[in-house]
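Participant: Sharing a model prediction with you, sequence too.
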Amino acid sequence: MELHEWYEKGLTPEQYIEQMSKHKESFLHVLKTFHLSGDEAALVNKLREAKWRVVVITEDWCGDAMLNVPILFALAKAADMDVRLLLRDENLELMDQYLTNGTSRAIPIFIFINEEGEEQAVWGPRAPAVQEMVTNYRSSLPPRDHHDFEEKSREMVTRLTEAYRTDETLWQEVYRSLKTTIAERLY
């Protein structure tokens, strides 16, 4: 299936938010609170001129999606860029074309396409600074076969989710990474 067809199959942002059952409150918090800085006019104008669209592979249970997708929505709104979202678990054929490290179905994945449906840029699933934080959190976990692993893992996910919801420096790291990826292809 061509990327244009995947785009056409996707949910609008409004449809995606409406169907959310997990992380919805935190997602909406990031969406309402995150704003582009005033010095983004050049990038926004360039994106508007390029007439890119975005196919997002995501799931509402994913903490990374809770953080990253609202930031994409803010940029897309400013640049009049249409976004369509596909649920990963219902679209594995597409997901498997965008595996992280060739093996992981990590999400979200943002696929930027032009008017002809050709891939222009891909971003995801995490900004490098966020990946470093996650790696550090995971390094403090006991081995998988340890009796406390499940409990400590749940505690880590809770701390991480709260940081994603409240730490605006993480939001800026995501935006900086996203902006860098886009700019590399636009300019």
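Facilitator: Great, that's in hand.
Participant: C-alpha only now, for contacts and for neighbours.
Facilitator: Will do.
Participant: mind listing what residue 13 touches?
Facilitator: 73, 83, 84, 85 (CA atoms under 8 Å, 6 or more residues apart in numbering).
Participant: and if we set it to 7 Å?
Facilitator: Residues near residue 13 by CA atoms under 7 Å, 6 or more residues apart in numbering: 83, 84.
Participant: residue contacts, residue 42?
Facilitator: Residues near residue 42 by CA under 7 Å, 6+ apart: none.
Participant: Tell me if I am right that it is in a strand.
Facilitator: No: applying DSSP: H, G, I helix; E, B strand; the rest coil, one finds residue 42 to be helix, outside a strand.
Participant: any idea how far it lies from residue 108?
Facilitator: Remark: distance between residue 42 and residue 108 (CA to CA, to the nearest Å) = 26 Å.
Participant: let's bring in a second model and compare:
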Amino acid sequence: MDRKRFLAAPTFSEYLKTVEKNRELWHALSRRAVADEATRERARAIPGSWHVVALTEDWCGDAINTLPVFDRLAELTPDIELRVLLRDENLDLMDAHLTNGTSRSIPVLIAYDADFEERGWWGPRPAPIQAWVMTEGMKLDVKDRYRGEVRRYYARDKGRTALDEFLTVLEAAALG
């Protein structure tokens, strides 16, 4: 990643203007996204300046439920800038951040420092629901998996776990 590639990527609000699949859901969740004060304070306490790239596609339910809260945090945290790239148009980045070393699962958030050196990444979903998907969820048809437990998880969690896990990545990166 370099400055030119990062700055050429759309912001989240620019990306939202282009979504076609699940357009209403993307916009509804974006309007309701919240990063609470404790989370914002935690983010502001992380030293350094952070450039974050989200790899996504508009059909991804996990992205619909997490990227709006990441964007809200970035909007409210001066040292975090979020940009969005499409997975299928950026396979060099995607293939360097495979889930379990094999899957192009999204979203993936890649954290770069002020010099655009990669310092860590998060994805494709919060650990508790990822564990369920990889065990019990695999026993279900993919549509049933996402209609049921995954959707309920996101409705209850409202992005809090995803933010917590990503901030843990940034905190570790800031330490060294």
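Facilitator: Structure's in. What do you need? Since the model is a prediction, treat every value here as computed from it, not as a measurement.
Participant: Let me see the TM-score of these two.
Facilitator: Once superposed, the chains reach a TM-score of 0.85 (TM-score structural alignment, normalised by the length of the second structure), with 174 aligned residues with a CA RMSD of 2.2 Å.
Participant: any idea how far the residue of the second structure most remote from its centre is from residue 62 of the second structure?
Facilitator: Distance from the C-alpha centroid of the second structure, by CA atoms, centre = their mean, peaks at residue 139 (25.7 Å). Using CA to CA, residue 139 of the second structure is found at 19 Å from residue 62 of the second structure.
Participant: next one: residue 99 of the second structure
Facilitator: 14 Å.
Participant: With neighbour numbers in mind, choose between the two.
Facilitator: The neighbour count for residue 99 of the second structure versus residue 62, taken as other CA atoms under 10 Å, is higher for residue 62 (20 against 16).
Participant: wait, what's in contact with that one?
Facilitator: Per CA under 7 Å, 6+ apart, neighbours of residue 62 of the second structure: 107, 125.
Participant: same deal with residue 145 of the second structure?
Facilitator: Residue 145 of the second structure makes contact with residue 137 under the criterion CA under 7 Å, 6+ apart.
Participant: Quick check: the aligned residue for it in the first structure?
Facilitator: Alignment note (TM-score structural alignment): residue 145 of the second structure maps to residue 156 of the first structure.
Participant: What strand or helix carries its match?
Facilitator: helix 149-166 (DSSP states H and E).
Participant: And that helix, what's buried?
Facilitator: Going by neighbour count (16 or more other CA atoms under 10 Å), the buried part of helix 149-166 of the first structure is 152, 153, 156, 160, 161, 164, 165.
Participant: What distance do you get for the match of residue 145 of the second structure to residue 138 of the first structure?
Facilitator: As judged by CA to CA, residue 156 of the first structure and residue 138 of the first structure stand 8 Å apart.
Participant: Now residue 177 of the first structure. Nearest residue, chain neighbours left out?
Facilitator: Once flanking residues are discounted, residue 177 of the first structure sits nearest to residue 127: 5.5 Å by CA to CA, 6 or more residues apart in numbering.
Participant: Spell out the residue ranges of the helices in the first structure.
Facilitator: Per DSSP state H, the first structure carries helices over the ranges 3-9, 13-19, 24-33, 41-50, 63-78, 92-95, 128-139, 149-166, 168-186.
Participant: Please identify the buried residues of the fifth one?
Facilitator: Think helix 63-78 of the first structure. Result for helix 63-78 of the first structure [16+ other CA under 10 Å]: buried residues 63-76, 78.
Participant: The second one too?
Facilitator: For helix 13-19 of the first structure, the buried set under the neighbour-count rule, 16+ other CA under 10 Å, comprises residue 16.
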